[in-house]
Structures are given as C-alpha cells and as structure tokens.
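In: can you look at this prediction? I've put the sequence above it.
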Amino acid sequence: MGFDFPLRKIIHVDMDAFYASVEQYDNPELKGKPVAVGGGSKRGVVSAASYEARKFGVRSAMSGYIAQRNCPELIFVKPRFDRYKEVSQQVRKVFFEYTDLVEPLSLDEAYLDVTENKKGNPSATLIAKEIRQKILDKTGLTASAGISINKFIAKVASDYNKPNGQKTVNPEEVITFLEDLDIRKFYGVGKVTAEKMYKLGIFTGNDLKTKSLDFLDSNFGKSGRYYFNVVRGIHLSDVKPHRIPKSVGAERTFSENLSSEVFMLEKLEHIANELERRLKKSKIAGKTITLKIKYSDFTLQTRSKTLPYFITEKALIFDSAKELLYQQQLQNSVRLLGISLANLNTEKKKAPTPKDNEPLLVQLKFDF
C-alpha cells in the first residue's frame, strides 16, 4: 500500500532521562542509583527520574512524598536548569550539522527533517545512528531515536528501544505498524482518552481504523479527525525550525495549601506579573486567558474566558484571573495556581489538508 502525499524522512531524537542523566554524569557517585530531580521537600514534585528510579514506579509530576514511599533509597537532587540548557545547546549543535530543519519540543527532544540533509546521506536510519553517537561523544549522555515518514510515527517509534536505542518504521511498514499499535502508545491519546476508547471497543490501531470519521467526530470532537488521519499514516505537519508557542503561562506551587480565594489574590497578582514579563520579553499578546487550579488531592481544574482584544498587561491579566477565580466555588484547598494566555497574535490559519477519503496510491521506492 502507498500514500498519496510526498513522503519525508523524519527523525525524532529524545534524550534518555535527560535531567537525571545529566546529574548522574556530573556526579559519578549517583551512577546506577535511583535519582529524582526535584521533589525533595514535603511539597515537592519530581521533575525527572533516572531509569533506576523508574523501576520503582517513580515518574515525573509525582509528588516527592509518594516517590520516596515507592523508593525509600531515592536520592533527590535540586534541578540545575542552566546546566540542562547548556547541554541541550550542545546537542542541538549536533542536529544542525545535518539539517537546518530542527524543531525543538523541549530541552531534551526535537524533530529533524533529513529528507535533504547537509551530509548528502540518503539513509535517515544511519543519520540517526551518527547523531546519537556524536551526542554520546560530546556530552557523555545517551539518546534514543525514531525514524519514519512523519512526525507522529517518528515520535511513537522513539519510545520503542529506549534507552540508548532507535527504531525505523519504513514506508512499507507504516500501515501494519499503526494497525498493531496499542492505542495507549498513540501520541495524543492520554489516560482518560484511552479509557474512553476501551469502552468503545478500541484497543489497537486496527480497531481505531474501523471507525468512521463521523463516529470519531461525534465521540472525540476536534480530535476525531486527527485520530482518523494518523492511523492511516496521514500527518502532514512540517518540521518547524522556529516553533511558535500556542500559549504562554506561569504557575506557582505553594508551601501550604490555600483554602480561601482571598488568600489567593496576592499569589495571582505575582503570577500575573511574571506572565506579563514573559509576554513582553517574547513580544506576544493573547485573547484567551485560562486559570489553572490544582487542589490538595491533585485534581486539576481549568477555567477560561476569551476577550475581544489582545492583552499583555498585568492589570488586565490579573482582573481576568480574579474573575475566573470567583466564577465558581472552590472544590477543596489549593496547592497550585497558574495563569496562561492562548489565542495568541502569533497564530496563523492552518493550510487545508487533503480529503480524508482519497484512495491510497502506489508506494514509490524510498530508501530509509
């Protein structure tokens, strides 16, 4: 089976347990031991966990208390973001040796389009292998990679042989790969969505493929078309060298839970001030403001409103957040507040996508 759109050679590179690996590399005494970055205090949250810690169920975003309970021998290390950024820049220099089409997703992962590359190497698989070796030589850290015809499949594939491995999904293997894929491994399908899919009898890509676009639209809204497309190998998003953020935000976790809106106003004002600073630094404005509330039981709630005009000023951000805070009664005491601005003045209209029901054409030979 073939595809009726141009194929590309996309690599997704993902550093292995990046923050924790940097700490283990810089401090050899931590090598081979369960390490958690962050999360050391009573109210702390784990930012990253080494593979040794993950064996005990320690994960990022887990409370330090639960992490310590799961792994009594866990070693907590304070995050050093300046150091992580420094190593990340070394890694990106390696990427640019091969292509200028590099789209960073965070400090520790990026997409690369190597369809045409600076080395003139026709094999994306060999390029990925070279890149991983150069990263190891320059930083002492390992990376994993996924290689395929689009960003979606490359990202899914990069998880397959972690740590320190890679997986290539060749064009002729794409459909079978997606049909056999556990729905939980589909990028964009979280825990809640996976449970909903299970109830609808969708457990694999093949199950998903049997559902019509109308069925997926009615059950998953705007995401329905995305699921319909990706399971057929259709994901036309380009690698964007200058990735434009869809939202800008700031948040704070408190040392003690807050139980009254009155006590939260001062905190919200500080958050609004930080958000204004970030917006002005990036020369960005937005219309949709969202208040994020994380309760003491870790349940998360968001409240949003869209203004008829773009804003960046602290006063307008704070007033809108205050209105959202008082919009409805709190469900519990609060451990975290955040404010974000979306619907930014940087967004562009999306280009139309091909019709979803067009037939697949004969596959051209494509050396991976």
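Out: Thanks, I have it.
In: when you work out contacts or count neighbours from here on, use the C-alpha atoms and nothing else.
Out: Fine.
In: for the stretch 201-350 of the chain, just list every one of the helices.
Out: Ranges of helices within the stretch 201-350 of the chain are 205-209, 213-220, 223-230, 261-282, 314-325, based on DSSP state H, counting those that start in this stretch.
In: got the angle between the longest one and helix 314-325?
Out: For helix 261-282 and helix 314-325, the angle between their directions (axes from the mean of the first three to the mean of the last three C-alpha atoms, to 10 degrees) works out to 140 degrees.
In: same question, the second one
Out: Taking the same axes, to 10 degrees, helix 213-220 and helix 314-325 form an angle of 90 degrees between their directions.
In: out of the helices of the stretch 201-350 of the chain, which one sits most buried?
Out: Among those, judged by mean count of other C-alpha atoms under 10 Å, the one packed with the most neighbours on average is helix 205-209 (a mean of 21).
In: for residue 156, find the nearest of the helices of the stretch 201-350 of the chain.
Out: Taking C-alpha to C-alpha as the criterion, helix 223-230 is the member of those that comes nearest to residue 156, at 11.4 Å.
In: tally of neighbours for the spatially closest residue to residue 286 that is not a sequence neighbour?
Out: Take residue 286 and drop its neighbours on the chain: the residue closest to it by C-alpha to C-alpha, 6 or more residues apart in numbering is residue 344, 4.1 Å away. Other residues near residue 344 number 19, with proximity taken as other C-alpha atoms under 10 Å.
In: residue 344 against residue 287, yeah?
Out: Yes. In this structure, residue 344 is within contact of residue 287 by C-alpha atoms under 8 Å, at 6.5 Å.
In: shared neighbours of the two, which are they?
Out: Both residue 344 and residue 287 are contacted by residue 310, under the criterion C-alpha atoms under 8 Å, 6 or more residues apart in numbering.
In: element containing residue 24, please.
Out: Residue 24 is part of helix 18-26 when elements are defined by DSSP states H and E.
In: now that helix: buried residues?
Out: Buried positions in helix 18-26, judged by neighbour count with 16 or more other C-alpha atoms under 10 Å: 18-24.
In: on contacts alone, who are the packing partners of it?
Out: Using 3 or more C-alpha pairs under 8 Å, 6 or more residues apart in numbering; DSSP states H and E as the contact definition, the elements that helix 18-26 packs against are strand 35-38, strand 46-49.
In: do you know which of those lies nearest residue 147?
Out: For those, proximity to residue 147 was assessed by C-alpha to C-alpha; strand 46-49 is nearest, at 24.9 Å.
In: what's downstream of the closest one, the next helix or strand?
Out: If you walk from strand 46-49 toward the C-terminus, the next helix or strand you reach (DSSP H and E) is helix 51-54.
In: grab the nearest non-local neighbour of residue 35.
Out: Counting by C-alpha to C-alpha, 6+ apart, residue 75 is the residue found nearest to residue 35 once chain neighbours are left out, at 4.8 Å.
In: and here is the other one:
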Amino acid sequence: MSLLFSPITVRDTEVRNRLWVSPMCQYSAVDGVPQEWHRTHLPSFAVGGAGVVMAEATAVNPEGRISPDDAGLWNQAQVAAWRPIVAAIRAHGAVAGVQLAHAGRKASTWSPLTGRRGSVPLDEGGWPTVSASPLAYRGLAAPTALDATGIDALVADFAAAAERAVEAGFELLEIHAAHGYLLHGFLSPLTNERDDAYGGSLENRARLLLRIVDTVREAAPGIPLLVRFSGSDFADGGWDAAQTAVVAGWAADRGADLFDVSGGGLVAHQQIAVGPGYQVPLAAQVRREADVPVGAVGLITSAVQAEQILVDGSADVVLAGREWLRDPHFGLRAATELGADIDYWPAQYLRARPA
C-alpha cells in the first residue's frame, strides 16, 4: 500500500492522497481578479490526481500583493471569479485550498513576466510597502514599520479574506509566513528590530502570526488551517527550524492543523545548498520537535522520492510545485509508478492508463 496515495484527514476534511500542489504565483490576475489562465491552470491538477490544489499567494489587501498582477481576496469581484475555479477543482475530486498572504517589504515589485526587476515606481502603479522594521530588501524600496493601527488592520484583513475564501468555496486555508514576506519579516530577528510587543523575544516576534491564526480560525471554524513557514533563513543569526518548531506548537494549540515547511527568501545573502529534497530535513525537524503534522517541499520530482519522504517519517504530506507544472498529471503518473490502485483516473483517460 502506497503511503503517498493513502487518504489523510485534516480537521474534518478527508483528502484522497498526500501528493499536493504547492501554491505557485502566476502573475496573471487583473486588479486581484483571477483570469482565464487560472480557470485552466488550477483545475488541471485536480484532473491529474492531486490531493489538494493550493491556489497561489493571494493577497488579503491590495498592498499585500507581490506584484500588480497578483491574485487577491479583498473584494466580492474576486470572490465571484474564484468561485467557478474552486468548483472545478472540487468537481474533479481534489480539495481546493488558497494561501492567504501579504508580501510585506517584498510587495510592489515587477512581475517576472514583464522582464523588469525591482520595485514598481509609485508613478507606474506601485505603492509604499510595510514590514516589521524599516529595513529594505536588497534592491527594493525601503518599507515603513507597521504601527499598532496598521497591525490591527492587517489582522482584520486576514479574517475578512478568510471569510471571502470560504464564501468562494475554498475548503482549506493556508497562512503565508514564509519566503521573506510580511509575517516572516516579523518572525525573524534579521528583519525585526522592534522594541514593542511585536519585537525582541520569540514570543513577541510570533505575536502577529498567532493573532492571525486566532482570527482566521474564528472566521473559518471548520476549515483545515495550514501555516507555511520558512524553516530556516539560511543566514547566520536568523530564523531556524528550532524556532519554527516552537511557534508551530503554539499555532497548533490555537487551531492550526498542519505546517507547510519551506525555507529561505528573507535576505539576499542567504546561503542555500540546493539539491533534491533539500528542505525536507527542516520539515522533519519541525515534525519531530513540535509533534505536529507537516508538509515537505523542495525539489521533490518523483513518485519514489515522495513516497520515501513519508516512509521515513519526515512528513505527513508532500507538496510539489514545478513538477506539477512540467506534468499536470503528476498524480496519475506517480500512482502508476508506485503501483497504487486509485479510482480517480478520469474515465476519458482510461484508454491511456498503463496496464
């Protein structure tokens, strides 16, 4: 019996397998509204056998977008556009999830699809950015530090976006606290120089994230709730897996269900040794030290590799990104390679199912 193709229940939602689609920015929205590309792109993974299809980093307010072309959930037009996409994912047997995000000091940047780099000038549609402290990411405009009023508004924006996500039909939510974006900026001592209740100790640096976990859980009480962490800054003196494990435990006590452990993205001087499964040890450490369910990511490209991660006890689920882009039917292929007898091959594709 393949572990990868065994079901898992997260809160009260049963997911048909443990091979999930990571959130991947598409830079193809208009005013935060998903477009035809999203209607084609995301349901294709459900057809291809994914357990969860996670929509890209979706901003909780306009200022939280990485680029002007990012998706959002701050108004009803966006809810209406997400609804048929979510319905299509569900119709093909996968659980539809969305990553709620704010890009912090890495917001208001040019989409990579434009060929331009750096911050978008204010006179070309950019906007001022915010972070824990007024420290710029290399090559980007300096942010301002969020004050108490801004923090309270942000918490409310996450709650409202969670409500809209549920209204759109999403069955799983993820809070983005990784990759150098706003919540990660509060967590890491490299980017948080505050001397108030949100800076200094680990408890203080985690305070904003935990407030958001509380408010999202209250806004979506029955919905599986994930948190995506960078398990390490890969930089001296920064955030690491031990701190991640502690905060994951606190978040679990407040109602978070599973932790999606990635890495890096906070500082330009990070030093990462990239290779197959290079971030899996971070997930394994968080799982072991916090005794919480985790998802593993990071150059996971084959069925055998994904299966072994679960067999080894390093993670409870596997999230892949680029392999799904290369092959939107990665799930069906992986099941065949592992000899898993799944019953969700589309009937229209059965003639192509390997004997």
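Out: Noted; the coordinates are in hand. In this text the structure is predicted, and so the values were computed from the model without any measurement.
In: now the TM-score, please.
Out: Comparison of the two superposed chains (TM-score structural alignment, normalised by the length of the second structure) gives a TM-score of 0.27, and 159 aligned residues with a C-alpha RMSD of 6.8 Å.
In: rewinding a little: Serialize the helices and strands packed on helix 18-26 of the first structure to JSON lines and add fields for mean neighbour count and distance to residue 195 of the first structure.
Out: Putting those into JSON lines (neighbours: other C-alpha atoms under 10 Å; distance: least, C-alpha to C-alpha, whole Å) gives the following:
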{"stretch": "strand 35-38", "mean neighbour count": "27", "distance to residue 195 of the first structure": "29"}
{"stretch": "strand 46-49", "mean neighbour count": "24", "distance to residue 195 of the first structure": "25"}
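In: show the contacting residues for the closest residue to residue 247 of the first structure other than its chain neighbours.
Out: Nearest residue to residue 247 of the first structure, sequence neighbours excluded (C-alpha to C-alpha, 6+ apart): residue 342, at 4.3 Å. Under the criterion of C-alpha under 8 Å, 6+ apart, the contact partners of residue 342 of the first structure comprise 246-248, 286-290.
In: quick one on the thing from earlier: do you know how far the residue nearest to residue 286 of the first structure is from residue 69 of the first structure?
Out: Computed as C-alpha to C-alpha, to the nearest Å, the residue 344 of the first structure to residue 69 of the first structure distance reads 42 Å.
In: also residue 113 of the first structure?
Out: Relative to residue 69 of the first structure, residue 113 of the first structure is positioned 43 Å away (C-alpha to C-alpha).
In: between these two, which is the more surrounded one?
Out: In terms of neighbours (other C-alpha under 10 Å), residue 113 is the more surrounded of residue 113 of the first structure and residue 69; the figures are 26 against 12.
In: wait, the more buried one sits on residue 102?
Out: Yes. Counting by C-alpha under 8 Å, residue 113 of the first structure sits close enough to residue 102 to count as a contact (6.8 Å).
In: neighbours of the residue nearest to residue 35 of the first structure, how many?
Out: Burial measure for residue 75 of the first structure: 18 neighbouring residues, criterion other C-alpha under 10 Å.
In: tally up the residues packed near residue 325 of the second structure, please.
Out: By the criterion of other C-alpha under 10 Å, residue 325 of the second structure has 14 neighbours.
In: now a ChimeraX select for only the buried ones of the contacts of residue 342 of the first structure.
Out: Selecting only the buried members of the contacts of residue 342 of the first structure in ChimeraX, with burial defined as 16+ other C-alpha under 10 Å, works like this:
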select :247,248,286,287,288,289,290
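In: quick one: what helix or strand has the closest residue to residue 250 of the second structure other than its chain neighbours in it?
Out: Counting by C-alpha to C-alpha, 6+ apart, residue 250 of the second structure lies nearest to residue 210, which is 7.7 Å off, once chain neighbours are set aside. Element membership for residue 210 of the second structure (DSSP H and E) is helix 207-219.
In: again, but for residue 82 of the second structure
Out: Secondary-structure assignment from DSSP H and E places residue 82 of the second structure in helix 76-91.
In: before we move on, what about residue 282 of the second structure?
Out: For residue 282 of the second structure, the element it lies in under DSSP H and E is helix 280-290.
In: touching, residue 205 of the first structure and residue 176? I think so.
Out: No. At 9.1 Å, residue 205 of the first structure and residue 176 do not qualify as touching, with contact defined as C-alpha under 8 Å.
In: what about residue 92 of the first structure, distance to residue 109 of the first structure?
Out: Using C-alpha to C-alpha, we find residue 92 of the first structure at a distance of 9 Å from residue 109 of the first structure.
In: name the residue in those two with the higher neighbour count.
Out: Applying other C-alpha under 10 Å to residue 92 of the first structure and residue 109 shows that residue 109 carries more neighbours, namely 21 against 18.
In: give the contact list for that one.
Out: By C-alpha under 8 Å, 6+ apart, the contact set of residue 109 of the first structure is 12-15.
In: okay, the residues you listed in TSV with neighbour count, secondary structure and distance to residue 224 of the first structure next?
Out: Supplementary listing: the contacts of residue 109 of the first structure in TSV, determined by neighbours: other C-alpha atoms under 10 Å; DSSP: H, G, I helix; E, B strand; the rest coil; distance: C-alpha to C-alpha, whole Å:
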residue	neighbour count	secondary structure	distance to residue 224 of the first structure
12	30	strand	24
13	26	strand	27
14	27	strand	27
15	24	strand	31
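In: turn these into a markdown table, including distance to residue 337 of the first structure.
Out: What follows is the contacts of residue 109 of the first structure, written out as a markdown table (distance: C-alpha to C-alpha, whole Å):
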| residue | distance to residue 337 of the first structure |
| --- | --- |
| 12 | 33 |
| 13 | 32 |
| 14 | 30 |
| 15 | 30 |
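In: residues near residue 282 of the second structure, how many?
Out: Close neighbours of residue 282 of the second structure, defined as other C-alpha under 10 Å, add up to 26.
In: doesn't residue 36 make contact with the residue nearest to residue 35 of the first structure?
Out: Yes. Counting by C-alpha under 8 Å, residue 75 of the first structure does reach residue 36; the two are 6.1 Å apart.
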